[in-house]
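Student: here is a sequence together with a model predicted from it:
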Amino acid sequence: MERAIKKASDKTSENYKEILFEGYGPFGIAIIVETATDNNNRTVANVRSYFNKYEGSLGTAGSVEFMFDRLCHFKIRTDLDVEELELDLIDFGIDEVIIDENEILIYSSFENYGIIQKELEFRKINIISSEFERIPKQFKTLSEEKKDKVNVLIEKIEEDDDVQNVFHNMN
């Protein structure tokens, strides 16, 4: 009994594995679920049950991933010459620079993450945050009533402790 309690409370020794789930929610909404788990069986069972219970269907690898672009983005400080920075970083594969009142957002394809990060660090530009996203190539518009039904599934998935990100193509 003590060993079981120690194992359950000592999460530092666990090996976490990333698992990607793909499926369709109600009304054909494409959903990608990124997870990090120390128990594959638990996570697979949980995600499958959410899709089944809330009128979705869990798909196979590649069933919806092609419907999304995988991007990275960086948030940096706003006290820089944005035009000069954008021109300098084009050679590193940036796709878009968006200026917000509190930050500058730099978007690029997933594959360019490492070289852009190194270049920003080389220039001593403080990276506030960086992350990966999956942006739908096409959005699907639903009525408010149908959106509510899909949102119930998405919220249930997001509540799971193993779930890191949920992406969908609902507008």
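Tutor: Everything's here; your move.
Student: contacts, neighbours, all on C-alpha from now
Tutor: OK.
Student: list the buried ones in the top helix by length along the chain?
Tutor: The single longest helix within the chain, with elements called by DSSP state H, is helix 144-159. With burial defined by 16 or more other C-alpha atoms under 10 Å, the residues of helix 144-159 counted as buried are K147, V150, L153, I154, I157.
Student: any idea how far the last one lies from A61?
Tutor: It refers to I157. 18 Å (C-alpha to C-alpha, to the nearest Å).
Student: how about E18: what's its closest non-neighbour residue?
Tutor: A36 (4.4 Å; C-alpha to C-alpha, 6 or more residues apart in numbering).
Student: swap that for E158, sorry
Tutor: In space, E158 is closest to V166, 6.8 Å off (C-alpha to C-alpha, 6+ apart).
Student: helix or strand for that neighbour, which one?
Tutor: strand 163-168 (DSSP states H and E).
Student: helices or strands next to that strand in the packing?
Tutor: strand 30-37, strand 127-136, helix 144-159 (3 or more C-alpha pairs under 8 Å, 6 or more residues apart in numbering; DSSP states H and E).
Student: again, 10 Å this time
Tutor: Counting contacts by 3 or more C-alpha pairs under 10 Å, 6 or more residues apart in numbering; DSSP states H and E, strand 163-168 is packed against strand 17-24, strand 30-37, strand 127-136, helix 144-159.
Student: which residues sit against the longest one?
Tutor: Taking C-alpha atoms under 10 Å, 6 or more residues apart in numbering as the criterion, the residues outside helix 144-159 that touch it are 24-29, 31, 33, 46-56, 141-142, 163-168, 170-171.
Student: which of these count as buried?
Tutor: 24-26, 29, 31, 33, 47-48, 50-51, 54, 56, 163, 165-168, 170.
Student: second one coming, line it up with the first:
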Amino acid sequence: MSGHSKWHNIQAKKGKTDAKRGKIFTKIGKEIVVAVKNGGASPETNAKLRDVVAKAKAANMPNDNIARAIKKAAGDAESVNYETITYEGYGPSGVAVIVETLTDNKNRTAANVRHAFSKADGNLGALGCVSFMFQEKGEIVIEKADRDEDEMMMMALDAGAEDFNAEEEEVFVVTTTPEDFGAVREALESEGIEFLEAGVKMIPDTLSAIEGEDAKKLQKMLDMLEDDDDIQEVYHNAEFPEDWEG
């Protein structure tokens, strides 16, 4: 079984991700604030908070940091109110890009997103202009290590996964419906499986090849967006060259 995740190709380079770990923790902390405000501070009764905590653990966020973020969100009734805003548009070579934000200043965020697109000769479009090329899916990424492929596949499918991809060189990619993500994640966790990534995201139906100067422009745009504290996630359908170094 396989999918279109192309995990290695689509994700930020691991070295860059490691270098920006503090920024990642800050963004996850904002998601914790929103989850606690909307559903309470107990992961046992707040499914969204459970999912965010799983995402935090997959990003190697220390348990103490997670606990402090939950406690702070629960005790600070006057904390910032974040608004969720999604932007869609096209990067170089017509690559489809979706930007998800949590912001307390939508004018600032809109200006920053527009600037990043324009610097790469891209352009923002109306909401819905590219999202039809993606599907919302739960995605769990597991390091292969010495794990048995057939055993992992049966474990994932028995837990309710929609798809299991073993085509990537270093990882297994488990795909679920958004509704089943939490149950599948918890079932795998109960088997002692640790995740490199775990979250509900937008996965492209097909990939669009990009190379040369356009690839450099897109990478710079993605870096600008991911460096912005207001921006939580950036999804795209670009397929960089196999030897791409960013």
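Tutor: Yep, that arrived. Just so you know, these numbers come straight off a predicted model, no measurement behind them.
Student: G75 of the second structure - how many residues pack around it?
Tutor: Other residues near G75 of the second structure come to 11 when the count uses other C-alpha atoms under 10 Å.
Student: R108 of the second structure contacts I231, doesn't it?
Tutor: No: judged on C-alpha atoms under 10 Å, R108 of the second structure makes no contact with I231 at a distance of 11.4 Å.
Student: identify the contacts common to these two.
Tutor: Going by C-alpha under 10 Å, 6+ apart, no residue sits against R108 of the second structure while also sitting against I231.
Student: how near is N52 of the first structure to E65 of the first structure?
Tutor: From N52 of the first structure to E65 of the first structure the distance is 20 Å (C-alpha to C-alpha).
Student: which strands or helices does the helix or strand hosting E189 of the second structure pack on?
Tutor: E189 of the second structure is located in helix 181-190, with elements delineated by DSSP H and E. Helix 181-190 of the second structure makes packing contacts with helix 47-58, strand 134-143, helix 149-158, strand 171-176, strand 197-204 when contacts are defined by 3+ C-alpha pairs under 10 Å, 6+ apart.
Student: again, only this time at 6 Å
Tutor: In terms of contacts (3 or more C-alpha pairs under 6 Å, 6 or more residues apart in numbering; DSSP states H and E), helix 181-190 of the second structure is not packed against any helix or strand.
Student: tell me the buried residues in it?
Tutor: Under 16+ other C-alpha under 10 Å, the buried positions of helix 181-190 of the second structure are F181, G182, A183, V184, R185, E186, A187, L188.
Student: out of those, which is nearest to A67 of the second structure?
Tutor: E186 (19.0 Å; C-alpha to C-alpha).
Student: about what we covered before: aligned to the residue nearest to E158 of the first structure, what sits in the second structure?
Tutor: In the second structure, V166 of the first structure lines up with V234, judged by TM-score structural alignment.
Student: tell me how far its match lies from N63 of the second structure.
Tutor: Applying C-alpha to C-alpha to V234 of the second structure and N63 of the second structure gives a distance of 26 Å.
Student: likewise for D180 of the second structure?
Tutor: Distance from D180 of the second structure to N63 of the second structure, by C-alpha to C-alpha: 25 Å.
Student: cool, and V130 of the second structure?
Tutor: In terms of C-alpha to C-alpha, V130 of the second structure sits 37 Å off from N63 of the second structure.
Student: so which of the two has more stuff around it?
Tutor: Of the pair V130 of the second structure and N63, V130 is the one with more neighbours under other C-alpha under 10 Å, namely 20 against 12.
Student: the more buried one -> the first structure?
Tutor: Aligned partner of V130 of the second structure by TM-score structural alignment: V64.
Student: which residues does its match contact?
Tutor: V64 of the first structure is in contact with E22, counting by C-alpha atoms under 6 Å, 6 or more residues apart in numbering.
Student: same check on F21 of the first structure?
Tutor: I32, V33.
Student: ok, I231 of the second structure next?
Tutor: Taking C-alpha under 6 Å, 6+ apart as the test, what I231 of the second structure contacts is T101.
Student: same thing but at 8 Å, please
Tutor: By C-alpha atoms under 8 Å, 6 or more residues apart in numbering, I231 of the second structure lies in contact with K27, V99, E100, T101, L102, T103, L225.
Student: what's the burial count for the fifth one?
Tutor: Other residues lying near L102 of the second structure total 22 when counted by other C-alpha under 10 Å.
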